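A.B. asks: Sequence below, structure please.
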Amino acid sequence: MVISTVIIVLCLVAFAAIHSFMASLKFKRAIIKALGPRAEKLYLPVYSLIAVLMILPVVYLLYRYPGQVLYVVPYPWFWLMVTGQAIAAVIAPRAFMDAPQRFRILSQLSVSGTPEAGELKIRGIYRWVRDPFLLSGLVILWLTPFMTVNLLVLYIFASIYLYIGSLHWESRLVSQFGDKYIQYQKEVRRIIPGRGYKGDVSNF
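C.D. replies: From the prediction side, this is the model:
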């Protein structure tokens, strides 16, 4: 039991280290230098594929060694929680479509006021929450209608990693969009949806 938990933690640490390195600006600059314009189309699919492949050992270990069962939510609450997870799963692709300019490598490597940085466009789900990926991730994790010891370890680690990643991501957005993003931060919460954004809203 303890050994399986230790192995899972080691796998998660390795995943976090590699995943963070591949998301770093240093790595992205190297990719742009090596591949040129092709990097924009290749980076995100390859990055996502590698992330999935790296997490598969953790999934296998959880399947083989789930650990002691802590709780199982009874019906009908079980299905209500699963429904909440399904709704949250829609948020991530929706968030990507609402702000594609945030995910272009050249834009991420730029600074505020340059043509490469682009314009800060607030639309869709970003009008109510600044980091819909963090929101959806936490909802999917913690609405799981059952819990085991090793699953709890994974969820705590993942929640911390997601939150730290969100802080790092927003520091980039401040560099990319400057004072406009700082003002946006003052009006819209990071995780918990609140009142809608009152500034300029883009429909395109």
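
A.B. asks: When you work out contacts or count neighbours from here on, use the C-alpha atoms and nothing else.
C.D. replies: Will do.

A.B. asks: And the longest helix that the chain contains, what's buried?
C.D. replies: The residue-count maximum for a helix in the chain (DSSP state H) belongs to helix 149-177. Residues of helix 149-177 classed as buried under the neighbour-count rule (16 or more other CA atoms under 10 Å) are 149-152, 154-155, 158-159, 161-163, 166, 170, 172-177.

A.B. asks: structure for this one too, so we can compare:
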Amino acid sequence: MLLYSAVSYGIFLISVVYLIGFLGRLFVPKHIDDGVTLDWPLAALANIGLITLFAVQHSVMARKGFKARLTRLMPTAIERSTYVLISSLTLVLLFWLWRPITVSVWTVESPLARALITGVFWIGWAVVFVATLLISHFELFGLRQALDNLRGIAPQAQPFKTPALYKIVRHPLYLGFLIAFWATPDMTAGHLLFALAFTAYLFIGAHLEEKDLVALFGETYRRYQKEVGMVLPWRRKGQP
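C.D. replies: Sure thing, here's the model as predicted:
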């Protein structure tokens, strides 16, 4: 089970690194504006279908009821790794079948502005990485569960905590993704479609996740909701 979790984690890392290159058009064989072209309505329909497939899989498998059914078929120690593995493979499928729509929406010509926007792109990914470390990176991606199982340690519920970035927004991971999706000096129609669709999904996914968190932490999480913004940083007037 530990080997299975390690392989799943490795595939996840590869898919995320490829996603960075896919959006940034960096060092990958096929990026967001590359590949077999179709007429733009067909390309848009195909791409929306791929994003919808990822969104449905990612959200349905994360729900408590689905997890309960899944653990009837496999050990609890690899349930999270299975979720991570299937999510990663669905993302790989998106990379493979994505159809570019290369109509330019904006192109930034200034070298300084391009460098600044590219810097913001990398800041977004840094926020994503830091956000996973601030909670429990290896538990989030399934390795800790398999390792604890190997050691004979019973699963333990994580206490509610709001370290660093989590005092600014409730979902800094999603904020980092939003920054990375939108920060580009060369926005094409295909990239815009990706950014719009995944932005909508992130907010829907955050709302679904919040229901689970309220059920888990109760009034503590409700107070947190009132004090800190969900994805975008804000505070209610009068809050410390």
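
A.B. asks: Mind checking the TM-score on these two?
C.D. replies: Here the TM-score of the superposed chains, computed with TM-score structural alignment, normalised by the length of the first structure as the reference length, equals 0.78; 184 aligned residues with a CA RMSD of 2.7 Å.

A.B. asks: circling back to that earlier point, check which residues of the helix or strand that the longest helix of the first structure is followed by are buried.
C.D. replies: Downstream of helix 149-177 of the first structure, the next assigned helix or strand under DSSP states H and E is helix 179-187. Neighbour counts using 16+ other CA under 10 Å place 181, 184-185, 187 of helix 179-187 of the first structure among the buried residues.

A.B. asks: Turn those residues into CSV, columns for distance to residue 48 of the first structure.
C.D. replies: Written out in CSV, the entries for these read as follows (distance: CA to CA, whole Å):
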residue, distance to residue 48 of the first structure
181, 26
184, 28
185, 27
187, 31
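
A.B. asks: Report how many residues lie close to whatever residue of the first structure lines up with residue 49 of the second structure.
C.D. replies: Residue 49 of the second structure is assigned residue 10 in the first structure as its aligned equivalent, the criterion being TM-score structural alignment. As a burial measure, the neighbour count of residue 10 of the first structure was computed by other CA atoms under 10 Å and equals 13.

A.B. asks: Work out for me the element the residue most central in space within the first structure sits within.
C.D. replies: The residue lying closest to the centre of the first structure (CA atoms, centre = their mean) is residue 133, at 4.4 Å. Following DSSP H and E, the helix or strand that holds residue 133 of the first structure is helix 132-142.

A.B. asks: counterpart of that helix in the second structure, which residues?
C.D. replies: The alignment of helix 132-142 of the first structure onto the second structure (TM-score structural alignment) spans residues 172-182.

A.B. asks: Would you mind pulling the contact partners of that stretch?
C.D. replies: By CA atoms under 8 Å, 6 or more residues apart in numbering, the residues outside stretch 172-182 of the second structure that reach it are 23, 120-129, 131-132, 165-166, 192, 194-195, 199, 202, 231-232.

A.B. asks: Try it again at 7 Å.
C.D. replies: Counting by CA atoms under 7 Å, 6 or more residues apart in numbering, stretch 172-182 of the second structure makes contact with 121-122, 124-125, 127-128, 131, 165-166, 195, 199, 202, 231-232, all of which sit outside it.

A.B. asks: I'd like to know which of these is nearest to residue 77 of the second structure.
C.D. replies: Closest approach between the contacts of stretch 172-182 of the second structure and residue 77 of the second structure, by CA to CA: residue 131, at 23.1 Å.

A.B. asks: Could you find the closest non-adjacent residue to that closest one?
C.D. replies: Excluding its sequence neighbours, the residue lying closest to residue 131 of the second structure (CA to CA, 6 or more residues apart in numbering) is residue 173, at 5.4 Å.

A.B. asks: Tell me how far that neighbour lies from residue 77 of the second structure.
C.D. replies: Shown here: residue 173 of the second structure relative to residue 77 of the second structure, a distance of 24 Å by CA to CA, to the nearest Å.

A.B. asks: quick one: contacts for the aligned partner of residue 188 of the first structure in the second structure?
C.D. replies: Correspondence of residue 188 of the first structure to the second structure, assessed by TM-score structural alignment: residue 228. Remark: with contacts taken as CA under 7 Å, 6+ apart, residue 228 of the second structure is in contact with 167-170, 234-235.
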